[in-house]
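Chemist: structure, please.
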Amino acid sequence: MALDSCAINVCPAIAVRSSIGVEVWSCESTNLQYEYKPNLPKEDSRNCRSISFSSDGRSFAYSNGNEIKVINTKDWTIKCTLPRPKAFYLKFSPLGNYLSTWELYTVTKDKPEGSPNMFIYELSSGLQMFDVVQKNQTDWEPSWSSDESLFAIVIGGEALFYDVSGDSKNFSHSTRKIGGSRGAVVSLSPGACPPCVAVYTPGSKGGPSMCKLYKYPSLSPNQAIACKSFFQADRVELLWNKRGSGVLLLTSTEVDKSGASYYGNQALHFMATKGDSCSVPLSKEGPVHCVKWSPKATEFVVVYGFMPSKAALYNLKCDVVFDFGEGPRNCAYFNPFGNLVALAGFGNLPGNVEIWDIKKKEKLTDIKCPDTTYFEWSPNGVYFITATTAPRLRIGNGFKVYHYSGSLVHETIWPQGQELLGIEWQKFPENQFAEPIITKVKPEGIKSSLPEASKKAYTPPHLRMIKEGKDPDKFLPRSQINSNAQPGFPVGRKGGLKTNASKANRIKNKKDLAVGNDAGPATSGEKNFKNGAPSNNDELNQPHRKLKVTKQTNDDNIQDGQKPVNKKVNNPEKEKKIRHVAKKLSDIKKLKLRQEQGETLELNQLNKISMEAKFLEELKFLKLTT
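Modeler: Sure thing, here's the model as predicted:
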């Protein structure tokens, strides 16, 4: 399939990390059939933990369990190697001159206080320039200015600034600092230099949390150019637009005291470097699933609210420019030019992907990409990649490349016995590609080799029989027919549903009992029930005892000559079981939401999630037999 005109001369490579090593794949300039080629880097090691391209795509780094290799992508030769065998995360500085690495924090008998686990290396010399202890796995990396003359990092609650411009690069001592408290966050704006600085300080002793904007190097408390305070904020995520003219603050609390949300309260605020600040209005209650700035820096999209969630496009005044409506979504991704946005529902959602034309405010396509754990737009803004990776999902690993129209143009299914752990598209400098012209033409694609998921809702076997007019009792094994109990039913009640045939037999037997006739041998499951529960009467529980029952005023008995009336009866034991199963399903739903947000669950929690189908069927049984 031919590439669009904007990508004729350049085909972005793809870095692949799997359970057997690291490879770089490429494709011909006339198609998108990616494959490994002998001239590209390849590392056979089961200990490869991280891959990363620099923001301009000129460098590629990966760890192999022995060292970090940094490769020049112009000719795919090794630029330098770094002695960090335990490196877990890698992060390039904005211009690609430095590489930050992080590894798990550990303590030993010799060093109970621990050793530095975050390092900064200069790639031109391969020398270590900076090291520090960073215990947290999140927000470990330093924040750089766009020209790499300054970087900032929070250590011990203080925001420290290091000026590394010029020949005398001072990595050993900070040049400025702002006092804060535990949990503080600092972020330098992209764009113009010197940068603006956002500093978040969590509240203490009942006081509000605070975020202030400064213009570096003016960092005195009275020199803040904007300030925003809020009470409900245990943590915050700072999101700058591309120009560095505004920052979004996604705040959240650990616990929602009102009980409305399992994940606590969330709110979204906006601060501009001109001094303005406001709260972003959200028209539906529920969590904020995703916030993304457009690369054009003048708009941002928010996906929020209880499912089905809402999605809306906002301008810099925090006014809604366009409402995308409701749907099963929790993610948003702009292409590199900001003229397309993908709204998707991954994790515990079915994998719907909507592609919207931002200029025309219309939906171009709606496809399903189930089991997606990774999504990324190509640097040319025309294609996107979806992948199913481990350890999130250990089966069905592989990746696919789509045209924005929804056409599948490439597919790679991972071999059995191997796992796809990570994938990343090579990046390119700005202006490498022209902004694509969006049309409704759908190019010819390929057909997926994977079987399509059935669009029909799952129907358990016993319900299928009912739809076909069959009595499920006739298809039960003899051992089950003679059994007095099955999972999901009260003790003494036969498993199976009230089909027309079995219901008619029970009515006939009740009539015989009501008029004092011989009931005959009682079969399993035809025992008398009083108020919806098994009777404790020994005579009624004897399967081969002939019984005579006189007429009673009880509503459950059928009087002589009267038509039987189906009347719902209260069964405390059954209601208790229903509440118990419903609570388990509610717990599973909460666990899946935590898993969707990237939290690592314990083995027993994962086992509980795997029992969801069983509990759903059990609940259905209980309700059908109420």
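
Chemist: alpha carbons only for contacts and neighbour counts from here, please
Modeler: Will do.

Chemist: for residue 351, what are its contacts?
Modeler: Residues near residue 351 by C-alpha atoms under 8 Å, 6 or more residues apart in numbering: 344, 345, 368, 369, 370, 371, 372.

Chemist: count the neighbours of the third one for me.
Modeler: Neighbours of residue 368 under the rule other C-alpha atoms under 10 Å: 15.

Chemist: gap between it and residue 301?
Modeler: Distance of residue 368 to residue 301, given as C-alpha to C-alpha, to the nearest Å: 21 Å.

Chemist: show residues contacting stretch 429-443.
Modeler: With C-alpha under 8 Å, 6+ apart, stretch 429-443 has contacts from 6-7, 55-57, 337, 357, 364, 379-382, 403, 405-407.

Chemist: recalculate using a threshold of 10 Å.
Modeler: Stretch 429-443 is touched from outside by 1-2, 4-10, 54-58, 95, 336-340, 357-360, 364-365, 379-382, 403-409, with contacts defined as C-alpha atoms under 10 Å, 6 or more residues apart in numbering.

Chemist: about what we covered before: which of the contacts of residue 351 fall within helices?
Modeler: Of the contacts of residue 351, none are assigned to helices by DSSP state H.

Chemist: list just the nearest of the residues you listed to residue 82.
Modeler: residue 372 (33.1 Å; C-alpha to C-alpha).

Chemist: neighbours of the nearest residue to that closest one once chain neighbours are set aside, how many?
Modeler: Computed as C-alpha to C-alpha, 6 or more residues apart in numbering, the closest residue to residue 372 that is not its neighbour in sequence is residue 388, at 5.0 Å. The tally of other residues near residue 388 (other C-alpha under 10 Å) stands at 28.

Chemist: what's residue 388 in contact with, if anything?
Modeler: Contacts for residue 388 (C-alpha under 10 Å, 6+ apart) come out as 369-375, 394-400, 413-414, 419-423.

Chemist: equivalent analysis for residue 54, please.
Modeler: Contacts of residue 54 by C-alpha under 10 Å, 6+ apart are 60-61, 91-99, 426-429.

Chemist: give me the buried subset of those.
Modeler: 60-61, 91-96, 98-99, 426-428 (16 or more other C-alpha atoms under 10 Å).

Chemist: of those residues, which belong to strands?
Modeler: Members of these lying in strands (criterion: DSSP state E): 60, 61, 91, 92, 98, 99.

Chemist: for comparison, sequence B:
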Amino acid sequence: MAVEGISPALAIRSGTGVEFWALTNGKLPYAPNSSLPREESKNCRAIVFSSDGRYAAFANGSAVKIIATSDWKVICSLPRPKAFHLKFSPRGNFLVTWELFTITKDKPEGAPNQYVYEVATGEEVFSLIQKKQSEWEPCWSADESLFALMIGGEAHFYELKGKEGFATSTNKLGSGRNGVLSIAPGQCPPHLAFYVPGAKGAPSMCKIYRYPALQQNQTIACKSFFQADRVEMMWNKRGTGLLLLTSTEVDQTGASYYGKQALHFMSTKGDSFAVQLGKEGPIHSVTWSPKSTEFVVVYGYMPAKATLFNLKCDIIFDFGEASRNCSYFNDFGNLLILAGFGNLRGYVEVWDMNRRKQISSMQAPDSTLLEWCPTGETFVTATTAPRLRIANGFKVWHYSGALLHETLWPQGQELLEVMWQKFGEGVFKENPITDVKVEGIKSSQPEASKQVYQPPNVRLMKEGRLSGNGDVEQQPIIPGLPPGYTGQKNTSSNSNRQKKSRKKKENKNSEAGSKQAAPKGANRQPQQQSQQQETDTNEQANSAGDNNSKQIKEQAKPQHRNAQKNRKNMHVSLPPTGDPEKDQKMRNIAKRLQDIAKLKTKQSKGERLEANQMAKIATENALIEELNSLKLAS
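Modeler: You can find the predicted model right below:
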């Protein structure tokens, strides 16, 4: 775990305060750091480490405190009680804070809500009004010689030679059309990408420059595309390749429920490609390898595909299909995690990227975050609020699948965030990956059932209890719901009434047949009697058959009405879990499954379905898994 006595700490933010956990004398389990008592507060909104791990900062609702991790002592306290987001500069010399923009009677135009502080002294060196929370982070060059941010849709650049460089901007880029700026890591002076959304039929545009050459005729690469309301720009670690994930809120063609998405690649050599994906559906995750020569994409309707691409956007390796929507490389790029969280069951795969081989798998249900340790051999998963407010806690795993540590948060308290202490390059070395499983501990949480869901008719058939007269319990209309939601009580009652009615009718028919079996003069005309008896018996049988048919039809009417009533009330018949948010989510899923059942009924009758209806049917398995996981967690 530790290298030369160095062991990464875990920073934990909860509803009761901030604390740091570490190994005890370099050995498991993790425990609260005795060098730094827990910061008690119910208003801890943010916590962050510097990229080299020298500093940690957190907002406790009354101030922002900066800690030196060498001795875990507070080095300065910043007067920012409303701070909501925190971010260190690349080398940890500055700390940026952001808080919600407000207007008061004294300041109708508002006051600055974004600040830059010098870490060593705690001195404020820059402030401005930044209303957008989604794009609040400023941009830095890797050596902190360049500071840039968006102001009114225009990029402003500050060349820093000490803290005096914040006084005035030295360069600008953009035309005020809500552009997006991203500065590449790596070499300096840096490359930068500037995205401008399309307007009035014009396409959106992304251009790559190398600072300070920012003129229109000085672009290194240029890429235009339509159908891009938003863009997410992702540089590789070396700053030589850029991935652009574009998306729209709504797919105008109706082909996708999730809107329109596309993935593009640009390089500082001037290349640009559209990444071709081999399956329809949303793009769940895009992740660069730390080696900067390849990236992985998880995409498509469930079960989703995962594919590894090179810098020419050619396919290197296909990981196949599974229930997954996340991807995580460790710091060395030799291990990759593919996982399914959120509405999926938390299945985790670990792949050896050198051998292109899956080496382990495990279940981490209800996980809301996953992060690799800087050592590259372990990772942490956690169940946190506000995503999930029950069964909060975190676990530390070895890449071989062994559970090394587990902490369940006290009932009634909320765990908000867990993160590893960062370290600079060269502190930890890449170790060879083996197939040997490390010995771990057994989780104290009950394991979810591994049985595959089977409809009731399949289960009854396997148990030998499925008869041909329709006297079994009615199978659920919506897969994934217990049989109690389909009105089986009424169905059973109707079936019993049908049995009694049939038996009573048979007794009446038997009595009527015996009275007509011996007519007058039967001893004088035995042959005539026999023929007459046969005729009467046939007429009685036909009459009885007609009466039974009418009786069954009459009895089927209330049964049909009960089934219709049950189908209408099905989505509100779910048992309460005690969590209103979870109850509402379960009802919504039941309603969507009911819609899917109706579409499948139409499909079975030969009706032609639209593309969006087929896409909705394709989500059935994922919805069933989500519903089952919610019921298991209740």
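
Chemist: care to give me the TM-score?
Modeler: The TM-score (TM-score structural alignment, normalised by the length of the first structure) is 0.80; 555 aligned residues with a C-alpha RMSD of 4.1 Å.

Chemist: can you classify the residue nearest to residue 621 of the first structure when sequence neighbours are not counted as helix, strand or coil?
Modeler: With sequence-adjacent residues excluded and distances taken as C-alpha to C-alpha, 6+ apart, residue 621 of the first structure is closest to residue 488, at 6.4 Å. Assigned with DSSP: H, G, I helix; E, B strand; the rest coil, residue 488 of the first structure falls in the coil class.

Chemist: burial count for residue 488 of the first structure?
Modeler: Residues near residue 488 of the first structure, counting by other C-alpha under 10 Å, number 21.

Chemist: wait, it sits on residue 580?
Modeler: No - with contact defined as C-alpha atoms under 10 Å, residue 488 of the first structure does not reach residue 580; the gap is 11.3 Å.

Chemist: list residues touching both of those two?
Modeler: In contact with both residue 488 of the first structure and residue 580: 574, 615, 619, using C-alpha under 10 Å, 6+ apart.

Chemist: on that earlier part again, which among the contacts of stretch 429-443 of the first structure end up buried?
Modeler: 6-7, 10, 54-55, 57-58, 95, 336-340, 357-358, 364-365, 379-382, 403-409.

Chemist: residues in contact with the corresponding residue of the second structure for residue 208 of the first structure?
Modeler: Aligned against the second structure by TM-score structural alignment, residue 208 of the first structure finds its counterpart in residue 203. For residue 203 of the second structure, the contacting residues are 196, 197, 223, 224, 225, 226, 227, 228, by C-alpha under 10 Å, 6+ apart.

Chemist: wait, doesn't residue 25 of the second structure sit right on residue 5?
Modeler: Yes - taking contacts as C-alpha under 10 Å, residue 25 of the second structure lies within contact range of residue 5: 8.7 Å.

Chemist: list the buried residues of stretch 491-500 of the second structure.
Modeler: 491, 492, 494, 495, 498.

Chemist: what helix or strand is the residue nearest to the third one when sequence neighbours are not counted on?
Modeler: Yep, that's residue 494 of the second structure we're talking about. Excluding the flanking residues, the one nearest residue 494 of the second structure by C-alpha to C-alpha, 6+ apart is residue 559, at 6.6 Å. For residue 559 of the second structure, the enclosing helix or strand under DSSP states H and E is helix 526-569.

Chemist: show me where the stretch 351-500 of the first structure has its strands.
Modeler: Along the stretch 351-500 of the first structure, counting by DSSP state E, counting those that start in this stretch, strands occupy 352-357, 362-368, 374-377, 383-388, 398-403, 408-413, 420-425.

Chemist: who wins for proximity to residue 168 of the first structure among those?
Modeler: The closest of those to residue 168 of the first structure is strand 420-425. By C-alpha to C-alpha, the value is 35.2 Å.

Chemist: center of the second structure - which residue?
Modeler: For the second structure, residue 342 is the residue whose C-alpha lies nearest the centre (C-alpha atoms, centre = their mean; 3.3 Å).

Chemist: enumerate every residue touching the aligned partner of that one in the first structure.
Modeler: Mapped onto the first structure by TM-score structural alignment, residue 342 of the second structure lines up with residue 347. Contact analysis of residue 347 of the first structure by C-alpha under 10 Å, 6+ apart lists 329-331, 370-373, 392, 592-598.

Chemist: restricted to buried residues, select the residues you listed in ChimeraX.
Modeler: Here is the ChimeraX command that selects the buried residues among the contacts of residue 347 of the first structure (16+ other C-alpha under 10 Å):
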select :329,330,331,370,371,372,373,392,592,593,594,595,596
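
Chemist: show me the contacts of residue 347 of the first structure that map onto helices.
Modeler: Those of these lying in helices (DSSP H): 592, 593, 594, 595, 596.

Chemist: adding distance to residue 37 of the first structure, write these out as CSV.
Modeler: Below are these laid out as CSV (distance: C-alpha to C-alpha, whole Å):
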residue, distance to residue 37 of the first structure
592, 39
593, 40
594, 40
595, 36
596, 35
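
Chemist: how about stretch 119-128 of the second structure: buried residues?
Modeler: In terms of neighbour count (16+ other C-alpha under 10 Å), stretch 119-128 of the second structure has its buried residues at 119, 122, 124, 126, 127.

Chemist: lovely, talk soon.
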